[in-house]
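Asker: Just a sequence and a predicted model for now, questions to come.
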Amino acid sequence: MSVDVVIWDPTRSDAEAQFSAVLALHKANRATLGPMPDTAFRDRAKHSGLLLGRRDGATVAYLLYDIPRHNLIKLIHLCVDPDARGSGVAKSLVGQAISLHPSRSMLTATCRTDYGIDGFWQSLGMHAASERKGRALSGSILTNWVKRINLESGLDLLETASLESGLPLAALDTNIVGDLFSPETVRRDHREESSELKADWLQPLVTFAVSGEVNNEINKIADPAYKKHLRESTTHLTRLSTRRPTDRTLEDELLDAVDAALLAKDPSLKADVLQVADAIHAGADYFVTNDSNIHLAAAGWKLDERGINVVRPHELIRALTPASFMSDFRSRLIDDSDLEWKVVTDADPALESLFRVYSDEPKPAVFNQRLRDVLAKPKSITVQQLHDGNGRPWALAAFEVNSGVLRLPLLRVFRGERGGTVAFQLIRYFRKVAWGFGATRIEITDPAISQTLDGALRADGFSDGGLRGADLGPATMSCDDLGVNTTAEVVSAERSRWPLVVTGASLPTYLIPIQPKWASRLFGLDDGLFPARRRGLGLSRELVYFSGSRLVPRELPARVLWYASSDKTMQLSQIVARSVMVDTTRVPVDEAIERFAKLGVFRKSDIKGSADKEGSVSVIRFQDTERLQRTVSRHDEIFKQRVKGQVQSMRSVAPQFFDEVLALQTDKVQAA
């Protein structure tokens, strides 16, 4: 006989009779449910927190739950009469509660570990997230069970961020988790091999995650201290959602494909299949395990059709390119690297693993076809790869210029931290390429834009949507003609329409002296002291300069005119470049090194040499530097009119001086 699920309605004529039946069920099972006053029952019930399982007019089960926060459904009591157990009514009650609250994303429950019903909670697709002490005098332990729900409404933020990172997703089996996070006192036969997954170089190249079933495996550990250690050591790993118990189609397919003799030999494969299924549903690229029986079973799973590989740790490491990277934009990576573009004429198979966007190109064939498409048009499309002096790849791009528009049907950066560094720089580089061809617009038509590139495009003022575009120039335009009034509007216009420079903006302007050797390193001036590096991406877009000056500009952003002074090796005494100052601060030199050294070409000794007697240094962070085509000497008339005396430290100058220097550049271009 089927069991119907109904919401308890206090306005019904039989409401009190139903409520009394619920209280009777509770009383009969109080030993496991625990005490609860009738008023607490009634308060939750009045807020639609009581569901009944009814059979032949009798209440045979009930679910009492809370919705304490915006994202939770908290199960308080889930009680089924012994005669109705096995009918599926418990799953129906929980399913009804979930459907009543489609905006909730997490289902939770708490149960004593000594009740021995872990299998029931697991049958609901829940996993053991943590433990805490109970209130029983006997010293009970409570297990906290959780499950992400309403997946069709979107995953939680952490899982979404992991799955949309653009990196390969590797789901770790329980045995790998044990190898990586067990205390050293616990013997693990594969610890040495698995430990290589913690290598620093690997972290930016892959996203690690685990099925919630890993929590259930950890929950079976008898040693409380060991169990607690593993739980606490793995909290940072993303837990993948599951479709169980609603949909077990994939699990059943995988299990049916396992050789019967192998399954009889190793019944634990039934649990392993749950983890593999969760990984496949999440779109994982790899399932990493040292379990030989899983590798044997995988032979019958047609994994190539499911887009996942079952691998051992060393096989995952071999599949990913070993290299050392920084974590975010680090100008030294660009300034210290000998970058050069080379033309690509053949569809090198190695390019796929380097530049495929996994979120948009689930199969290697998708990337390879796109590459072949652009290579098939050599007369109109140029395909190039950016590499450094060691031959390491940085970027891959294809572009064409037509009717005043530079289009990029393929634009990729290397995954990991090198890609994060190069993306911001790459956008400006292609703006310059477009401007050099006389184009007035740039469009990115590549349908597979990684999150790294997407962030760079947004920051650079490109439009959102399927076609990512930006207009260029003109070279200069006045505030009045452009229709901008505020500093923010000026900066936004110059960023989104580079190489536009807004004149008449009256932005605060500073003249900053810089020694020739630093001008060479920061701006690429050829001073004969340093070997010229190939700058395949031009000047770094964001840098810092360290100064002993006590002047700390507060009205930002501001214009910067860089005055290359003179020293024993060179006599320059001229303005050689311009920038936009975005931040300044004065801090102890050790703090400056810790916070800002990654954004410049300065070494620790150089930064310390810039400090004053008190050990403090001014840090000037600046962006969008451009060398002047027409430098301005201290002997030029406009310099002598605007700058009095020797330029020995940073000083404020009239904003009109910047416009006058800029006008000289325009005059030179027109003359040329």
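Answerer: Cool, got the structure. All figures in this text were calculated on a predicted structure; none of them were measured in a lab.

Asker: Could you use CA atoms for every contact and neighbour count after this?
Answerer: Will do.

Asker: Wasn't residue 314 part of a helix?
Answerer: Yes - Residue 314 forms part of a helix when assessed by DSSP: H, G, I helix; E, B strand; the rest coil.

Asker: And for the closest residue to residue 325 other than its chain neighbours, the neighbour number?
Answerer: Residue nearest to residue 325 in three dimensions, not counting chain neighbours: residue 417, with 5.0 Å by Cα to Cα, 6 or more residues apart in numbering. For residue 417, the neighbour count with other Cα atoms under 10 Å is 23.

Asker: now swap in residue 288 and tell me
Answerer: 27.

Asker: Could you double-check that it lies in contact with residue 316?
Answerer: Yes - if you go by Cα atoms under 8 Å, residue 288 and residue 316 touch, sitting 7.5 Å apart.

Asker: Tell me the first helix or strand C-terminal of the helix or strand that residue 595 is a member of.
Answerer: Assigned by DSSP states H and E, residue 595 falls within helix 589-596. Counting by DSSP H and E, the next helix or strand C-terminal to helix 589-596 is helix 604-609.

Asker: Put this next to the previous one:
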Amino acid sequence: MIFQVKWRVDEVSMRDSTHVRPCSQGDFDAVVVLGDRFKKYLGLYPHKAIREAITNGFVFGAFLGDKLTGYALFALPYSDIRLVHLCVDPAFYAQGIARALIDAIQATYSDRQGIRLKCRRDFPAHKVWPKLGFQAESLPSGRGADRAEMTAWRKPFGPADLFASMLEDETRVQAVLDTNVVLDVLLERNDKTAKFLHSPSIYDEVALCITRSVKNELSELSPMAARRRVLSRLAQFDELPSEGGTCRALKNELLKSVPVKELRNDSSLEADAGVLAETIVSGAAVLITNDDTAGRVLRKIANSYGVEILHPSQLVVMIDELKGQRKDASGRLQNTGVTVTSSSAGIDREMDHLISTYRGESKAKFRDHLRGSMAANMRIIHAAESNLVDGLVATASVGNELQVSLLRVRRAPIAPTLLKQLLFQLRLEALENGAARILITDPAPGGGENIVPILRQEGARLKNGRWRIEVVDAQLRLNEFLSGRVGSWDLRDWLQNEPQSPMQFATLERELWPLKIKEAPLSNYVIPIRQTFASELLGYDSPLLTRDRDLGISRRHIYYKSAPYKPAAPGRILWYVSGKRGGSIVAASQLISSHNGVPQDLHARFRKYGVWSQQDIADCADKKGRAVAIRFGDTEIFRSEVSLTWADRVAQEYGNILGTVPTARVITDAAFQVIYDKGMNS
């Protein structure tokens, strides 16, 4: 595997490039010579151990032709990557060599959780790690006689178990604290700040969070005693993940909206804009600061991205309004007006912003690949908020595979959500073409977005250097599913551990959608839905692309019913629409979560999903004024409607009664499978 990184020096033409590859034994002497020049910082490392690391593929080198310009030596303990050496020839400083080496390690071992290292605070490299995307974790002491203070750094590759977090109840508003607010709390500089943030009335409603730049700024705090005290107490806050490149680009975009006079008068606004960018990208709903200037200058900008900037004292007052405004995947696409069009000839020079620069892809290589994909079914995605192309997809059916030669999005806050939606649309395309799987042949998928954690979240697995998604259009018995090989599908990579809990089965049905596992321990329901909402939320009885675009592109929606009965999640839903002749069951969805509350609270929390007004929710509430919000996703419209009369007979055979379905009715897994089969295969 070779990673190309464009660079410039005076004596080299623009056609030359630095490439990164695993070192061979033929590179041993060059690695040793370069490393020995920096023994003061790298310490002594046995040459025998270097040879062994090269043999194991744990030394990556950056080369200009045959010349070694830098190297990285690492190990693979447990689930992380431990960086032992990162060394760059001074003649090649500021050419992106260090970043290229780190990116190559991450791309090769993307299944690991991150890269970690320790570095003395008085070494020149101490200031480099944040620029490479690392965040300070702790402040250990060195092993030498001087017990020098060190910083333990870590570069996470993405949040663990993203799908699990997607299915969790979203019960708390994420509030990012800026550096001064954190210091007020941890160093007890301002008792009022701590009291506001720890008020019992919001204790279960708010998750207090910090970002990478805040944590890194705190690691530079003086004196040392305060620095150690602060970092040792940071565990009480949640750390929000955010892609560094996206945050840097967004920060620059935000700063363009700040008047030059304001930046000149208050230089700290640049750091404040950086924290705001991280807040937006991470999906948090609010940034807490006691800096009046930051609030005044940045509030309007933040609001345009759906983020509030509040003083600590305002959080208690605003909590009801903030409920439900945490920006999850479906909310990110609100008001974007996403459009999809076919590509045209001569577009290659309009797409350079979709280059996968983080993987070292060159402009020439990208254009060659783009031109080579012109024969495929290529589509361009635009968002109303941008004049640039926001995404690009090219597909072709080859045998029983849907091969994706291009899957790119531009670097933007909307990029992760857009990628998720594109991956779901690829599943639908695979189903239409009768493909058993999706194979991503794009050599550098993602474009401006690190696609690896998103692919894993969406159920993809890496095999032979390519990402694949099995599209299992079948109902499988449990023992058949657990065998791992069924028909054209190879499920073994998804069955490393046998599923036990309902959540594990729900995860598998989502990752291998539209798979349905018979005898899975999931709750099953028939739920009535009004005709109007069936059209808007399910796409039933109306063309999908003529619906509200925010609803059409989202994978998750919300529906309401009267309390008190609340369906248990995770589970499955069969949707019943009433009619003149008794009505029919028209679709199936995955039940993600359910929530009991008063209409005002439910509307505030879930209004990002659209369709329902507060009055609509009040109209379906019970006599006590309470309703149940049902969050669902991954809906399949039945090919043939199933009459209620027929479905009721099936339910009764397995011990349940549907009747006229006045409210949610529980049915057995066996009844669900029979009704689903009739709807999809009749």
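Answerer: Sure, I can see it. Not measured: the values here are computed from a predicted model.

Asker: Once they're superposed, tell me the TM-score.
Answerer: TM-score for the superposed chains, counting by TM-score structural alignment, normalised by the length of the first structure: 0.52, backed by 427 aligned residues with a Cα RMSD of 5.4 Å.

Asker: follow-up on the earlier one: which secondary structure elements does the helix holding residue 595 of the first structure sit against?
Answerer: helix 604-609, strand 616-633 (3 or more Cα pairs under 8 Å, 6 or more residues apart in numbering; DSSP states H and E).

Asker: For the first one, grab the matching residue range in the second structure.
Answerer: Yep, that's helix 604-609 of the first structure we're talking about. Aligning helix 604-609 of the first structure against the second structure (TM-score structural alignment) gives residues 614-619.

Asker: Give me the buried stretch members for the matching stretch, please.
Answerer: Neighbour-count burial for stretch 614-619 of the second structure flags 617, 618 (criterion: 16 or more other Cα atoms under 10 Å).

Asker: Following superposition onto the first structure, what is the mean distance for it?
Answerer: When the first structure is superposed, stretch 614-619 of the second structure averages 3.1 Å from its matched positions, counting by mean Cα distance after the TM-score superposition for the first structure.

Asker: superposed on the second structure, where does the helix holding residue 595 of the first structure end up, distance-wise?
Answerer: Mean for helix 589-596 of the first structure is 2.0 Å (mean Cα distance after the TM-score superposition for the first structure).

Asker: who touches that helix?
Answerer: 544, 604, 607, 608, 611, 615, 616, 617, 619 (Cα atoms under 8 Å, 6 or more residues apart in numbering).

Asker: of those, closest to residue 191 of the first structure?
Answerer: Closest approach to residue 191 of the first structure among the contacts of helix 589-596 of the first structure (Cα to Cα): residue 604, at 37.9 Å.

Asker: Could you pull up the contacting residues of the closest one?
Answerer: With the criterion set at Cα under 8 Å, 6+ apart, residue 604 of the first structure makes contact with 593, 597.

Asker: got it, and residue 440 of the second structure?
Answerer: Per Cα under 8 Å, 6+ apart, neighbours of residue 440 of the second structure: 403, 404, 405, 406, 407, 466, 467, 468.

Asker: ok, now with 10 Å
Answerer: 395, 401-407, 460, 462, 465-469 (Cα atoms under 10 Å, 6 or more residues apart in numbering).

Asker: for stretch 557-576 of the first structure, which positions count as buried?
Answerer: Quick answer for stretch 557-576 of the first structure (16+ other Cα under 10 Å): 557-566, 572-576.

Asker: Check stretch 332-341 of the first structure too.
Answerer: For stretch 332-341 of the first structure, by 16+ other Cα under 10 Å, it's 332, 333, 334, 335, 337, 338, 339, 340, 341.

Asker: ok, the last one to residue 377 of the first structure distance?
Answerer: Computed as Cα to Cα, to the nearest Å, the residue 341 of the first structure to residue 377 of the first structure distance reads 19 Å.

Asker: same thing with the first one?
Answerer: Between residue 332 of the first structure and residue 377 of the first structure the distance is 36 Å, computed by Cα to Cα.
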